[in-house]
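J.: for reference, the sequence and a predicted model appear below.
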Amino acid sequence: MRNYDEPILRSQRIDPAAPFPILHQAVRIALYDEYAAHAFYAGVVEAFGPRPPFANILRSEERHIAALSNLCQRFGIPRPLNPFPQETSVAPSWLVNCERAVAGEIANIRLYDYLLGQVGEPEARRVFLNLQAASRERHLPAFRQAVADAMAQERYHAARGIPPEAAYVRHGPFSDFMERALAHAGPLGIFSPLLRHSHPAMLAGLVAGGAGIYLLKNRPGRNRKED
């Protein structure tokens, strides 16, 4: 079943000739766009697991939808039907999804710029400005950082002959931490060639083993005995 104002919602442009008030159209356009973002982020979380930034921004999108739904209730605006869970797909590449999220947040910020130029109602403007600020100040920087991290991780794996689709295999919390650290590391002196060609899980094992030996040698009881 389609929305009665589907062309307006899809175009994201207010139609002055439509038999609906400007505020009515603007709130429904905003809510429809937040539906789309929520469906995409939920799809990425389902495909890749509850990884940041998608998992936490998904919860933020739920709050955006709630804020706009409250506007609908306040002004007697019917909420649009949400077709996006059925028609949204995600890419097999984490990097591509992060890039798509960056583009989506930029488009969302511009959409609110447009809607704020059309709407004069103070309460609606306050909600639009709050949602736009969240996208601009939190969501967009988080996704841009995710793109940078993903590109670094894929370069790190490409140097070892590992294809991009295998660059995000989980090795465990400590190994994953080591992998992220090495992906962003600069020159590492005489150890650089070894580290550049070592698997992160192996490096994690070396570090953990070294830490274990250190703790064994320096445990309190041993030190007291040798003193």
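T.: Sure thing, it's come through. Numbering: from 1, shown residues only.

J.: going forward, measure contacts and count neighbours with C-alpha atoms only.
T.: Noted.

J.: now do the longest helix seen in the chain: which elements does it pack against?
T.: In the chain, with assignment by DSSP state H, the single longest helix is helix 22-48. For helix 22-48, the packing partners by 3 or more C-alpha pairs under 8 Å, 6 or more residues apart in numbering; DSSP states H and E come out as helix 6-11, helix 54-75, helix 84-87, helix 94-116.

J.: contacts only, for the closest residue to Q25 other than its chain neighbours.
T.: Distances taken as C-alpha to C-alpha, 6 or more residues apart in numbering place I14 nearest to Q25, at 6.2 Å, with adjacent residues excluded. Residues near I14 by C-alpha atoms under 8 Å, 6 or more residues apart in numbering: I8, I22, Q25, A26.

J.: take a look at this one as well, against the first:
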Amino acid sequence: MNFPYYRRLGKMKSKFIGILMMLVLSSLTFGSYGHLGAEKDRDMTVQEMIKYAIEDEIFAKTEYEKIMKTFNIDRPFSNIKRAEETHIELLQPLIEKYNVSYDKLDEKSLVIPKTLKETFEIGVQAEIDNIAMYEKFLKDEKLPADVREVFTHLRDGSKNHLRAFERQLRKY
């Protein structure tokens, strides 16, 4: 029997369970917030789409700030955080024009992973989910041109963030 193999398998299983638990906890906490809400919502109004978009961008920005502080790290999170701030600014005129209200993020319930590698793994999945949310929104043929333009820009930004997280993850 190859015992080191089984120990490695046990460590991998523990990490997987840890990441899975964090995702489950964040789903319970933020179940109808941002992309998680958009995922469940089948028939959305433009206002609901904008609401989910702004919530998701605020969540990401806040999460990256907390990660930078927790791990005392700058890149790639500082660049992505600045991009999230730009995304929020792009959504502001739509929020005003379409009279959108959204839920405030409860920062205390935001859970940060124990390792930097886990933050990159979760970052990859978060960007995949974010891209899927914008793709779902962009399928709506009745989407106003101004909203379509912003959502397209935000989706493309998420694709850049995904590549950045994947690059970081390859270092492990």
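T.: Sure thing, it's come through. Predicted model only: the values in this text are computed from it and were never measured.

J.: got a TM-score for the pair?
T.: The TM-score (TM-score structural alignment, normalised by the length of structure 2) is 0.73; 139 aligned residues with a C-alpha RMSD of 1.9 Å.

J.: picking up where we left off before, same list (the helices and strands packed on helix 22-48 of structure 1) but as a markdown table, adding mean neighbour count and distance to L195 of structure 1.
T.: Converted to a markdown table, these look like this (neighbours: other C-alpha atoms under 10 Å; distance: least, C-alpha to C-alpha, whole Å):
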| stretch | mean neighbour count | distance to L195 of structure 1 |
| --- | --- | --- |
| helix 6-11 | 14 | 50 |
| helix 54-75 | 17 | 30 |
| helix 84-87 | 12 | 43 |
| helix 94-116 | 18 | 24 |
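
J.: can you put these in a markdown table and add distance to L129 of structure 1?
T.: Compiled in a markdown table, these are given as follows (distance: least, C-alpha to C-alpha, whole Å):
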| stretch | distance to L129 of structure 1 |
| --- | --- |
| helix 6-11 | 20 |
| helix 54-75 | 11 |
| helix 84-87 | 24 |
| helix 94-116 | 7 |
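
J.: between those helices, which one is closest to R224 of structure 1.
T.: R224 of structure 1 lies closest, by C-alpha to C-alpha, to one member of those: helix 54-75, at 48.5 Å.

J.: so where is the longest helix of structure 1 in structure 2?
T.: Aligned using TM-score structural alignment, helix 22-48 of structure 1 spans residues 45-71 in structure 2.

J.: do stretch 203-216 of structure 1 as well
T.: Per the alignment by TM-score structural alignment, stretch 203-216 of structure 1 matches no residues in structure 2.

J.: buried residues, that stretch. List them.
T.: Residues of stretch 203-216 of structure 1 classed as buried: L203, A204 (neighbour count, 16 or more other C-alpha atoms under 10 Å).

J.: ok, residues contacting that stretch?
T.: F174, S175, M178, L195.

J.: circling back to that earlier point, and the residue nearest to Q25 of structure 1, what element?
T.: Using DSSP states H and E, I14 of structure 1 is not contained in any helix or strand.

J.: which residue lies nearest the spatial centre of structure 2?
T.: Closest to where the C-alpha atoms of structure 2 average out (C-alpha atoms, centre = their mean) is A126, at 3.8 Å.

J.: trace that residue over to structure 1, please.
T.: Taking TM-score structural alignment for the superposition, A126 of structure 2 sits opposite G104 in structure 1.

J.: cool, and R82 of structure 2?
T.: By TM-score structural alignment, R82 of structure 2 lines up with R59.

J.: cool, K108 of structure 2 as well?
T.: So K108 of structure 2 corresponds to Q86, using TM-score structural alignment.

J.: please report how far its match lies from A36 of structure 1.
T.: Here Q86 of structure 1 is placed at a distance of 11 Å from A36 of structure 1 (C-alpha to C-alpha, to the nearest Å).

J.: same deal with L115 of structure 1?
T.: Using C-alpha to C-alpha, L115 of structure 1 is found at 17 Å from A36 of structure 1.

J.: with R180 of structure 1 instead?
T.: 31 Å.

J.: out of these two, which sits in the more crowded spot?
T.: The neighbour count for R180 of structure 1 versus A36, taken as other C-alpha atoms under 10 Å, is higher for A36 (19 against 16).

J.: mind checking how far that one is from N223 of structure 1?
T.: Relative to N223 of structure 1, and taking C-alpha to C-alpha, A36 of structure 1 is found at 62 Å.

J.: show the end-to-end separation of stretch 8-26 of structure 1, please.
T.: End-to-end distance of stretch 8-26 of structure 1 (C-alpha to C-alpha): 10 Å.

J.: any buried residues in that stretch, and which?
T.: Buried, per 16+ other C-alpha under 10 Å, within stretch 8-26 of structure 1: I8, L9, Q12, I14, D15, I22, L23, H24, Q25, A26.

J.: helix, strand, or coil at the closest residue in space to I67 of structure 2 that isn't next to it in sequence?
T.: Residue nearest to I67 of structure 2 in three dimensions, not counting chain neighbours: I112, with 6.7 Å by C-alpha to C-alpha, 6+ apart. The three-state label given to I112 of structure 2 by DSSP: H, G, I helix; E, B strand; the rest coil is coil.

J.: so I112 of structure 2 sits against T119, correct?
T.: Yes. Using C-alpha atoms under 8 Å, I112 of structure 2 is in contact with T119, at 7.5 Å.
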